[in-house]
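> got a predicted structure here, sequence first:
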Amino acid sequence: GLVARLREEARALREKVEVVDDAPPTTDDSVRSAIRTDAPVPEPPFWGVQEIPVDLDEVFHHLDTHVLFKLHWGGRGVKGAEWERLIREDFGPRLRRMWRDQDYLRPRAVLGYFPCNADGNEVVVFDPEDPERELHRLVFPRQPRHDRICLADYFRPLTEDPNSAQERDVVALQAVTVGPRVTGVCEQLEADGEFAEQLFTHGIGVQAAEGIAEWLHARVRTELGIEAGRGRRYSWGYPACPDQSEHVKVFDLLDAQRIGLSLSGGYAVEPEQSTVAIVAHHPQATYFGMKSGFVPEDGAPDALVIEAPRADELPPDSEPAEAGEPEPAPVPSAG
């Protein structure tokens, strides 16, 4: 009866073995991942920081229309012929018209190449004019389990042998924005009750910022002489580098205020449609979280570059991953 069942459930609860999480904290650096430490170091075209003029015609081809149309413009759930019709008759022409006619995207970008090395869970950033002088240490968490990946592992480690020459690696840091005007336009559209137009405009602003970041990352790959799918771009606030307070150091390194960026009290980048990122050129760089992701083989292509539809392609009718989800990690090989 009921009493017997309750007694059995209580007994099972008492006897249940408590699983103790004995994983080390994400700050632990006693065990490093198996990521190669001998990846070739490319030569950047310049050292230090430069503002990069943004060509919106070029950026257009880096827009991720899959995310724009599905997540921002309300295309979620539309499939098959209806999806193709929506793109052909509405979203496609609308995007091209809005991109051509807008006057609210004021793009700016800044890019920096710095000598660096890894030291445990930190990327030590050195002064390009005096490579022995530390400027900042960017701190990243390490997977407690899995393959123990930390973003710092993608850069050459500091040598512990005083008799061997220290080879510096190179790290690219970038910051981009479409400026504050698009936010003001969206606020005015909302105040006027133009909710659909506000939705479309906000989506354009968000994806324009992402498109500029991807356009600049593509430029970094070209300038470093590495193939299109190699390396990764990581932004703070996502699983591999969740601590947005690190933005303070990156802002200092890039002098990000020069392009109109600032930080909120919670270290979020402002204006809203702006991104800051670190670029790792390493051939084994992959997206990962503290509970997901494994070390891939060399040359694992960047799915965001290889697979993502751009503005001049028909995006698939599948639903895109929500922001912050790492790309599917390869299953580690046995043995």
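Alright, I've got the coordinates.
> for the rest of this, base every contact and every neighbour count on C-alpha atoms.
Will do.
> need the strands for the chain, in chain order.
Under the criterion DSSP state E, the chain contains strands at 48-51, 108-119, 122-127, 130-139, 169-177, 232-235, 262-263, 269-270, 274-280.
> between those, which one is closest to F288.
Among the strands of the chain, strand 232-235 comes nearest to F288, with 10.0 Å by CA to CA.
> and the closest one, what's buried?
Judged by neighbour count using 16 or more other CA atoms under 10 Å, the buried positions of strand 232-235 are R232, R233, Y234, S235.
> what distance do you get for the nearest residue to V220 once chain neighbours are set aside to V182?
In space, and not counting its chain neighbours, V220 is closest to A172: 7.7 Å by CA to CA, 6 or more residues apart in numbering. According to CA to CA, to the nearest Å, A172 and V182 sit 28 Å apart.
> ok, second structure coming up, stack it against the first:
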Amino acid sequence: YHAIQAGMDMGIVNAGQLAVYDTIDPELREACEDVVNNREPKGGGTATERMLELAGRFKGTAGKEAQERVLAWRDWPVEQRISHALVNGITEFIDADTDDARRAAERPLHVIEGPLMAGMNVVGDLFGAGKMFLPQVVKSARVMKQAVAGLLPHMEAEKLANAASGIDNGERQTAGKILMATVKGDVHDIGKNIVGVVLACNNYEIIDLGVMVPAAKILQTARELKVDVIGLSGLITPSLDEMAHMAAEMEREGFDIPLLIGGATTSRVHTAVKIHPRYAKGQTVYVADASRAVGVVSALLSNEAKAGYVENVRAEYKKVADAHARSEADKQRLPLARARANAHKVDWTGYEPPKPSFLGLKVFEGWDLAELARYIDWTPFFQTWELKGRYPKILDDEDQGPAARQLFEDAQAMLAKIIAEKWFAPKGVIGFWPANTAGDDIRLFTDEARSHELATFFTLRQQLAKRDGKANVALSDFVAPVDSGKADYVGGFIVTAGIEEVTIAERFVRANDDYSSIMVKALADRFAEAFAERMHEKVRKEFWGYAPDENLAPDDLIGEPYRGIRPAPGYPAQPDHTEKATLFRLLDGERNAAVSLTESFAMWPGSSVSGIYLSHPESYYFGVAKVERDQVEDYARRKAMPLAEVERWLGPILNYVPARYAEAAE
């Protein structure tokens, strides 16, 4: 603070321990300044002695005196109390403080536009400067929503009274109106909700249409409500094609407002190559995370900054697209026949595939939540909240540590409630079937006679030319071929944390508690993944039983050091989401696990995991990456699916421009 006053332009600080200057206890602050400025304390003695005395007192303070110090801010003026509550995420007193401010204000609206927005501006500044982290901002939003909810009845009463008297009520002035939606066929919304909270904290009005929203509804709502920006979110790869379609529809219907793109599968490259060119009248911008959203939106809605910002984005996207084209041109890919000739070679002669303990299906309900909690991988949980780092090291991170520890403490508190009160009801189903491969297809049979096919899992093969003798792999390489004479098997699974997360999250939203709503969804995701991990362990040791002596602690499983894999349709080893349809038919997922598929093959409820089990010791995870037209045409023939439909589902991995896109470009 004093260095800045003296002209310092830049400083290196521990943001996790940086207190707001005005919130430091006045006595402690004065003692600190005595040390920093090398001045004698007013009460005599040396600055060092005074600091040591205070340090011991503040560190050891307990009981009533500690409580008095903690609540000292309650004696501040109401505007400062509101700002303190917002910055620190304290809801305990906000109703009373907001009411005090309302009584002193001319209108209830002035409380929102005055002390509440002033406090949120502080939050926004601290977040933008890296002095607050996302979990803290979401807590601040919870305080803001609770305060506004308390003012709404008074605002409605004023509105009715003014209407009766013919007085213009006047509307709250916001920084802009933003429509947000998870695109058609996609059910995932945690990231979207977080971005909405951050933008709302910066005085943007958010219209959230929810999940699985068709393009027509998004555009109709945008036109009717005259929004300033549209933001699209999605997690699964089919959502990428839906976003590109949305951009083309905005172009066709004459929109020119900014289009924001975000979500786990989105990227700057995909936005620059596949979405940006379809929307020439407006500007498409990829938003990597919530911390960047405010800067992007403010630039796009600024009369002074917009033109320069858009020019820079377009120049950047041209460079990205050109670099991507050069990179892809430099990569050599093999014709499908040569890729197949370079398949992963397994010596089946000396290998006997293990037989599962049962064939058919096994359904599970009411799995112990406490047991599943032991299998939670916490690193992705912190990533959901945009805290980057691996657990448990992140708890001691120099910058993020304090925020991570507080978030983890809150998560543990909710986790205890989830377990004790059985908020979730996990369900799952697994199955095993006789199987052998024919080419790149995994054929499943009705019984051990293997004379009648039950279903086929179609796989895709890597086509990138490899060095050092590395294979061009497909999942079918890890299952014994029909002509090997070996009786092999394949398993499948669907597990879910349960539909209850949806109801609970909605309850928190109605209570203006976005923090808890996002928290419960994030924990539901962790339970689903933990369930998948625990089920796979049971499969290896018991249900399939090919690793009965495996002895790994839950934490050891995160690195997947065990034998066998559980690849999922829609992920790198099999990018085709439509293969889920076969898996769900085999397992009767809707009846046995209460999990269904959307039109884009997203699973509902969102906190669900599915995949197949492969047991061979040489099986491993890989990415198919880009594929050529010859494989796509062959794949379409094998699946008996129209080529255009296959190209739509495989859009993100095509190494060519499908005819329908080429015609549209012309």
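Received it, and whenever you're ready, just let me know what you need. Everything numeric here is computed off the predicted structure, so don't read it as measured data.
> any idea which of the strands of structure 1 is most buried?
strand 169-177 (a mean of 26; mean count of other CA atoms under 10 Å).
> just give me the mean distance for it relative to structure 2.
Between strand 169-177 of structure 1 and the aligned residues of structure 2, the post-superposition mean distance stands at 0.8 Å (mean CA distance after the TM-score superposition for structure 1).
> OK, contacts around the most centrally placed residue in structure 1?
For structure 1, the residue nearest the mean C-alpha position is Y234 (3.3 Å; CA atoms, centre = their mean). Going by CA atoms under 8 Å, 6 or more residues apart in numbering, Y234 of structure 1 touches A240, C241, A277, I278, V279.
> now, which of those sits nearest Y287 of structure 1?
Distances from Y287 of structure 1 to the contacts of Y234 of structure 1, taken by CA to CA, are shortest for A240, at 7.2 Å.
> so what's the corresponding residue of structure 2 for the closest one closest to, chain neighbours aside?
Matched to structure 2 by TM-score structural alignment, A240 of structure 1 sits across from A573. Leaving out its chain neighbours, the residue that sits closest to A573 of structure 2 by CA to CA, 6+ apart is G623, at 4.8 Å.
> ok, now how distant is that neighbour from N592 of structure 2?
30 Å.
> how about K318 of structure 2?
From K318 of structure 2 to N592 of structure 2 the distance is 49 Å (CA to CA).
> equivalent analysis for Q136 of structure 2, please.
From Q136 of structure 2 across to N592 of structure 2, the span is 40 Å (CA to CA).
> ok, now R314 of structure 2?
Remark: distance between R314 of structure 2 and N592 of structure 2 (CA to CA) = 49 Å.
> for the aligned residue in structure 2 for the residue nearest to V220 of structure 1, give me its contacts.
Correspondence of A172 of structure 1 to structure 2, assessed by TM-score structural alignment: G491. For G491 of structure 2, the contacting residues are I430, G431, F432, W433, I612, Y613, L614, by CA under 8 Å, 6+ apart.
> who are the contact partners of the third one?
Read it as F432 of structure 2. Contacts for F432 of structure 2 (CA under 8 Å, 6+ apart) come out as P356, F358, L359, G360, L361, Y489, V490, G491, G492.
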